[in-house]
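Trainee: Dropping the sequence and predicted coords here.
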Amino acid sequence: MSSADDRTARARIRDTALELFAEHGEGMVTMRQIAEQAGVSPALVVHHFGSKDGLRDAVVEHVRAWLDDLIDRSSQPDVTTDLAAGNWGSIAELVAPEALDGTLAAMPRYLRRLLLSGDPVGTDLIRSWHTRTVEVFKAWDAAGVIDAGENPRIRAAICMTADFGLFLLADQWREVLGTDPLGDGLPQWAAESMSVYGALFTGSTHPSAQE
């Protein structure tokens, strides 16, 4: 097996584990089941990850990197320029294509399991993303894009509560709205969310709004 094939197998195993963990919960999934669905031998799973705990760590880091990447891209200069011009749709364009991908669609469902179970890993992820979000809010405030308020940490927490609430209530909103807010309905959901945030965050308390 070539090194390229080996790396592809590792990613396939990780993604399969993510999907099975999201669907059934980590405690209900065996290494053998993951190997069978990924089309590899159990020995190869052990070779790449050592144990189920090692595989779980890889899944968690994959999820962490997914949202880290979205946060990184949302703070790019060209996006900040768009936001300063009132084009909040640029953020929606960053988010929408990601969650429409087949493999990535399992990430919100996996996060929902972590958050609802009270798993410390879920709290750690929220803490990390909250720190990053506060940094972005402060940068946007300095650029005159938003008013981060007197307490950016709480303001960021409020926004994250709304965003992650979608993961927790996705099934209910799918029934109520008749469209999947984490699937085909995501582009419209993201656009409307950013329009609401844009209206809330550009208040008269920001220095640039008082000039």
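Mentor: Thanks, I have it.

Trainee: okay, CA-based contacts and neighbour counts for the rest of this
Mentor: Will do.

Trainee: what kind of secondary structure is Thr81 in?
Mentor: helix (DSSP: H, G, I helix; E, B strand; the rest coil).

Trainee: And it, how far from Trp140?
Mentor: 10 Å (C-alpha to C-alpha, to the nearest Å).

Trainee: all strands for this protein, in order.
Mentor: Using DSSP state E, no strands are found in the chain.

Trainee: ranges for the helices of it?
Mentor: 3-24, 31-38, 42-49, 52-74, 77-84, 89-99, 106-117, 120-142, 152-177, 186-201, 207-210 (DSSP state H).

Trainee: With mean neighbour count added, can I get these in a markdown table?
Mentor: What follows is the helices of the chain, written out as a markdown table (neighbours: other C-alpha atoms under 10 Å):
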| stretch | mean neighbour count |
| --- | --- |
| helix 3-24 | 18 |
| helix 31-38 | 17 |
| helix 42-49 | 16 |
| helix 52-74 | 16 |
| helix 77-84 | 17 |
| helix 89-99 | 18 |
| helix 106-117 | 19 |
| helix 120-142 | 17 |
| helix 152-177 | 15 |
| helix 186-201 | 17 |
| helix 207-210 | 12 |
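
Trainee: I figured Asp68 hits Trp129, correct?
Mentor: Yes: with contact defined as C-alpha atoms under 8 Å, Asp68 reaches Trp129; the gap is 7.4 Å.

Trainee: Spatially central residue for this protein, please.
Mentor: The centroid of the chain falls nearest to Leu67 when counting by C-alpha atoms, centre = their mean (4.1 Å).

Trainee: Can you tell me how far the residue lying closest to that residue once chain neighbours are set aside is from Ser90?
Mentor: For Leu67, ignoring the flanking residues on the chain, the nearest one in space by C-alpha to C-alpha, 6 or more residues apart in numbering is Trp129 at 7.8 Å. From Trp129 over to Ser90 the distance is 20 Å, taken as C-alpha to C-alpha.

Trainee: and if you look at Asn151?
Mentor: In this view, Asn151 and Ser90 are 26 Å apart by C-alpha to C-alpha.

Trainee: take the one below as the second:
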Amino acid sequence: MRLDSELTARARIGTVALELFGSEGVNRVSIRAIAARAGVSPALVVHHFGSKEGLRAACDQYVISLVRGDPDDPVELGDASGLAAMLEEAEPVRRYLARAFLDGTPQAAALFDEVVETTAAWLEQGATEGWVRPTGDARARAALYVTWLLAPLAFGEHLSRVLGVADLHQTDATLRYSRTSLDMLTHGVFTDERLLNAWDAAAAKRRTR
């Protein structure tokens, strides 16, 4: 049986790893650095996670668990207090995702695929329940939705400059740009279908060539 102190140490190591991997990148962070920040020995890090790769995999699983949500304690749509708490908790996660996708590793590709699959199921559930519009290509919708959400992470430096914020990953900044994103997704940008009709016409023209 593991002692509570061991479980606490494991959680502390995971938290530190998530923060350091997000701020510096997995390749630039050593087990020794993680151990020093967590206040434990490098041997204890290896004891709990096996290796740095095992620690990175644990961070990936934690991120995925946040994406999937807790089925026993879901964040209800429209629950401002629950949403705010999730955003506060996810600040290190946003940094971790930004670094992972910019590094472009096979692990990051697998993480992206998992996020897309989870999001596709969530959107399909929303379509069934009536709060998501149906679509003819559910997989493309999920992939583009995830890409939309992750774009601020990849363009963080430029968005920070344009929006006039020091750190795009801070919760206040995230609430600012994500509110605008949700407004665009909920109400749309265009007031008529002229661009959609133009796209359909161009596609039809190519099919007749």
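Mentor: On my side now, so go ahead. None of these values were measured; they are calculated from a predicted model.

Trainee: In structure 2, what residue corresponds to the residue nearest to Leu67 of structure 1?
Mentor: Structural alignment (TM-score structural alignment) places Trp129 of structure 1 against Val115 in structure 2.

Trainee: for Ala106 of structure 1, same thing?
Mentor: With TM-score structural alignment as the criterion, Ala106 of structure 1 matches Pro92.

Trainee: So Tyr96 of structure 2 sits against Val26, correct?
Mentor: No: counting by C-alpha under 8 Å, Val26 is not a contact partner of Tyr96 of structure 2; they are 9.4 Å apart.

Trainee: Find residues that contact each of these two.
Mentor: Taking C-alpha atoms under 8 Å, 6 or more residues apart in numbering as the contact rule, Tyr96 of structure 2 and Val26 touch no residue in common.

Trainee: just to revisit the earlier point, please report how far the residue nearest to the centre of structure 1 lies from Glu98 of structure 1.
Mentor: 10 Å.

Trainee: what does Gln33 of structure 1 give?
Mentor: Gln33 of structure 1 is 27 Å from Glu98 of structure 1, by C-alpha to C-alpha.

Trainee: do the same with Asp141 of structure 1
Mentor: According to C-alpha to C-alpha, Asp141 of structure 1 stands 26 Å off from Glu98 of structure 1.

Trainee: correct me, but the match of Trp129 of structure 1 touches Gly69?
Mentor: No: judged on C-alpha under 8 Å, Val115 of structure 2 makes no contact with Gly69 at a distance of 11.7 Å.

Trainee: show me what contacts Met31 of structure 1?
Mentor: Counting by C-alpha under 8 Å, 6+ apart, Met31 of structure 1 makes contact with Pro42, Val45, Lys52.

Trainee: Aligned counterpart of it in structure 2, please.
Mentor: Counting by TM-score structural alignment, Met31 of structure 1 lines up with Ile31 in structure 2.

Trainee: Equivalent analysis for Val145 of structure 1, please.
Mentor: By TM-score structural alignment, Val145 of structure 1 lines up with Trp131 in structure 2.

Trainee: Give me the neighbour count for that match.
Mentor: 12 (other C-alpha atoms under 10 Å).

Trainee: and if you look at the one 3 residues further on?
Mentor: Pro134 of structure 2 sits with 14 neighbouring residues when counted by other C-alpha under 10 Å.

Trainee: wait, what's in contact with it?
Mentor: Going by C-alpha under 8 Å, 6+ apart, the list of residues near Pro134 of structure 2 reads Ala127.

Trainee: now do 10 Å
Mentor: Contacts for Pro134 of structure 2 (C-alpha atoms under 10 Å, 6 or more residues apart in numbering) come out as Leu123, Glu124, Gly126, Ala127, Thr128, Arg141.

Trainee: and it, how far is that from Ala120 of structure 2?
Mentor: Pro134 of structure 2 is 12 Å from Ala120 of structure 2, by C-alpha to C-alpha.

Trainee: Could you tell me which residues touch both of the two?
Mentor: With C-alpha under 10 Å, 6+ apart as the test, Pro134 of structure 2 and Ala120 both reach Gly126, Arg141.

Trainee: Find the nearest non-adjacent residue to Ala84 of structure 1, please.
Mentor: Val145 (4.7 Å).

Trainee: cool, Glu88 of structure 2 as well?
Mentor: Using C-alpha to C-alpha, 6+ apart, the closest residue to Glu88 of structure 2 is Thr171 (6.2 Å).

Trainee: Could you do Val63 of structure 2 as well?
Mentor: The shortest distance from Val63 of structure 2 to any non-neighbouring residue, by C-alpha to C-alpha, 6+ apart, is to Val93 (6.6 Å).
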